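*Asks:* Just to be clear, the model below is a prediction. Sequence and coordinates:
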Amino acid sequence: MWCRYRVCLISFIGSLLLAIGFVTPSLAHWADLAVAEVTVEQTKTGIILTFPTGLVAWADDNRDGQLSTNEVTTHQAELEKFLGDRIRLVDDKAEVGKIAVAASNNLPANINSNANIHTTLELIYTWSQPVSGLTINYNLFLPNVPTASCLATVMQGGQTRNLVFTPEQREFSLINPSVWQQISSFVLLGIEHIVTGYDHVLFLISLLMLGGGFGYLLKVVTAFTISHSVTLSLAVLNIVTLPGRFVESVIALSIVYVAAENFWRKDLRWRWLLTFIFGLIHGLGFAGILKEIHLVQSNLALSLASFNVGVEIGQIAIVSIAFIVLRTIRKYPWELTFRRLLSGCVVAMGLFWFVQRAFY
């Protein structure tokens, strides 16, 4: 009995340290995110860019987390050099667009509550003659942050589409692009979203902690896939809308319950049903990042399907690795202690996240 209590105590202490390390990724959807609205014309391309002010902290003279009109004017030459180097637009003749930067009050409505950490600027690129081809290379990311991304809406020639810039995918064609650009960018966004979504990862791993064969694994993956796909779609279409604080808090509690259940549950027969129910809430969490931009109706199905495919690829990779590791260690005498230790860590971390999301 004392041994079991000691395992739980060690679990809680270890999980507290892990939770502190994961606190920012679990909460801050906007901290490393930028949004761009790109309008392509014959001799001019305009970008309304909302990005983390920390990237240009040297221009934030009063340190209020935003660049005022006066600060933009004061540092205009520096901003044009800085942003021109990191967001390059090149036409089909290899001519780089001349950039002009101005302050903008067009802060997207969905980040008004985060106005103190983001700045919105208007970037205008011009060419001396009409362009027939245009490529953008976007490299404005927080350093050493793999989850950094820019969600872009591009309007050109009466058509509107969505793209996602990441450190791994920085370059796109803005005129007559291939459909693969949009598919690949949203697939990568989906993979990144679940792989770096530590709460979703811990939920999936906790479901495998008690073992089970390939049939159980297939049921769990299928149930989670169907349920989160349904609510992801409904949320992006604004058919189902719940407060973000509520969704994130319930996701944390779902992690706590599944991990705690590993201490007493013996029968895995109906656990797939529990996975399906909790997966409905996780789907609303997945939808959060897609609701940060206006997904155009003409490309909505493609963007949504591509993102969901990316989530599934990441999910399959995670559960496959966890399944193999947990089955491998099953032959060792310390396997039961390890599972209890890991489950205890997940319980404590989930409780930490719940308190953080529900009350702060």
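*Replies:* Perfect, I can see it now.
*Asks:* drop to CA atoms for contacts and neighbour counts, all remaining ones
*Replies:* Noted.
*Asks:* where do the helices sit along the stretch 1-150 of the chain?
*Replies:* 2-27, 69-74, 76-86 (DSSP state H, counting those that start in this stretch).
*Asks:* List the buried residues in the shortest one.
*Replies:* So that's helix 69-74. 72-73 (16 or more other Cα atoms under 10 Å).
*Asks:* for stretch 238-256, same thing?
*Replies:* 245, 247-256.
*Asks:* what's next to that stretch, contact-wise?
*Replies:* With Cα atoms under 8 Å, 6 or more residues apart in numbering as the contact definition, stretch 238-256 has outside contacts at 199, 202-203, 206, 231, 234-235, 278, 281-282, 284-285, 288, 346-351, 353-355, 357-358.
*Asks:* Go ahead and flag the most central residue of this protein.
*Replies:* Centroid-nearest residue in the chain, with Cα atoms, centre = their mean: H193, separated by 4.1 Å.
*Asks:* so who does Q182 touch?
*Replies:* 161-164, 303.
*Asks:* element containing A259, please.
*Replies:* Per DSSP states H and E: A259 is located in helix 244-261.
*Asks:* from the chain's centre, how far out does that helix sit?
*Replies:* On the basis of Cα atoms, centre = their mean, to the nearest Å, helix 244-261 sits 18 Å off its chain's mean C-alpha point.
*Asks:* And the next helix or strand past that helix?
*Replies:* Taking DSSP H and E, what comes next after helix 244-261 is helix 271-290.
*Asks:* Determine the set of other helices and strands touching that following helix.
*Replies:* Applying 3 or more Cα pairs under 8 Å, 6 or more residues apart in numbering; DSSP states H and E, we find helix 271-290 packed against helix 214-236, helix 244-261.
*Asks:* structure B:
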Amino acid sequence: MLALVAAGTAAAHGLGGKDAAFVAATQGPDIVPFLYLGAKHMVTGYDHLLFLLGVIFFLYRMKDVGLYVTLFSVGHSLTLLAGVLGRIEVNPYLVDAIIGLSVAYKAFDNLGGFRTLFGVQPNTKVAVFGFGLIHGFGLATKLQALELPQKGLLTNMLSFNVGVEIGQLIALTFMLALILGWRTLPGYRRMSTAANVVIMTAGFLLIGFQLGGLAYGAPA
């Protein structure tokens, strides 16, 4: 995971190349391609996936998995659509730094850091929904950087958002299968602690990359 993060924020997080050219050339509603773009962006969006992994890491009931994933999905859907359709512009470096913070936050929470160091336990549901709102703005900034034709914009953004949910479901299926298999191995609890330390470290690396971009104006 650390190697994935170090590979570069832009390569796995933005919409560029042929995807950007396609969006710029869109002349109206184009549902299927935008479904694909949304799914592709989520599947390759390692920052979103690291947070989602932290969220489900210690959830043992599918009912709980469904609840937390729904909170995250509602959060990022609201701000994705509001950001693009309402033209709410935010600094992409700052948003992505907060997304990195969300990754570190959830891993720290999984490690019991809040209870151990501060004697409190923040409301996990509120945190997941709140960070979902930030992740949605992160998705919106990538689309705002493109030349989005106004004709068919609502349909295309709804399609993109549905695609994001499809990509999230695909990634979630693989992550749940991996975690369920991992839990059957000896020493799972010990290894899970190390895994959350790695996730937290990846979150801090993401923060550092984005704050560096904010300070020096490097491409996000």
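*Replies:* Done, it's in. All figures in this text were calculated on a predicted structure; none of them were measured in a lab.
*Asks:* Now the TM-score, please.
*Replies:* Superposed pair, TM-score by TM-score structural alignment, normalised by the length of the second structure: 0.83. Supporting alignment: 207 aligned residues with a Cα RMSD of 2.5 Å.
*Asks:* re earlier: now, of the contacts of stretch 238-256 of the first structure, which are buried?
*Replies:* 199, 202-203, 206, 231, 234-235, 278, 281-282, 284-285, 288, 346-351, 353-354, 357.
*Asks:* Would you state the strands of the stretch 1-150 of the first structure in chain order?
*Replies:* 33-40, 44-52, 87-91, 98-103, 118-126, 134-138, 149-156 (DSSP state E, counting those that start in this stretch).
*Asks:* would you turn the ones you listed into CSV with distance to V221 of the first structure?
*Replies:* Converted to CSV, these look like this (distance: least, Cα to Cα, whole Å):
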stretch, distance to V221 of the first structure
strand 33-40, 29
strand 44-52, 36
strand 87-91, 40
strand 98-103, 47
strand 118-126, 37
strand 134-138, 35
strand 149-156, 27
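*Asks:* For those strands, give me TSV that also has distance to T328 of the first structure and mean neighbour count.
*Replies:* Shown next, in TSV, are these (distance: least, Cα to Cα, whole Å; neighbours: other Cα atoms under 10 Å):
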stretch	distance to T328 of the first structure	mean neighbour count
strand 33-40	39	21
strand 44-52	44	22
strand 87-91	47	20
strand 98-103	57	19
strand 118-126	46	22
strand 134-138	43	19
strand 149-156	36	22
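*Asks:* For P333 of the first structure, which of those is the nearest?
*Replies:* P333 of the first structure lies closest to strand 149-156 among the strands of the stretch 1-150 of the first structure, at 44.4 Å (Cα to Cα).
*Asks:* list the buried ones in the next helix or strand after that closest one?
*Replies:* Note on strand 149-156 of the first structure: by DSSP H and E, the next helix or strand toward the C-terminus is strand 159-165. For strand 159-165 of the first structure, the neighbour count (16+ other Cα under 10 Å) marks 160-165 as buried.
*Asks:* ditto for stretch 103-123 of the second structure
*Replies:* 103-111, 113.
*Asks:* just checking, what packs against whichever strand or helix holds G213 of the second structure?
*Replies:* Per DSSP H and E, G213 of the second structure falls inside helix 188-216. Here helix 188-216 of the second structure touches helix 2-6, helix 46-56, helix 92-110, going by 3+ Cα pairs under 8 Å, 6+ apart.
*Asks:* So the residue of the second structure most remote from its centre versus Y46 of the second structure, what's the distance?
*Replies:* Ranked by distance from the centre of the second structure (Cα atoms, centre = their mean), the top residue is P186, with 30.4 Å. Separation of P186 of the second structure from Y46 of the second structure (Cα to Cα, to the nearest Å) stands at 28 Å.
*Asks:* What residues in the first structure pair up with stretch 35-43 of the second structure?
*Replies:* Alignment of stretch 35-43 of the second structure against the first structure: residues 187-195, by TM-score structural alignment.
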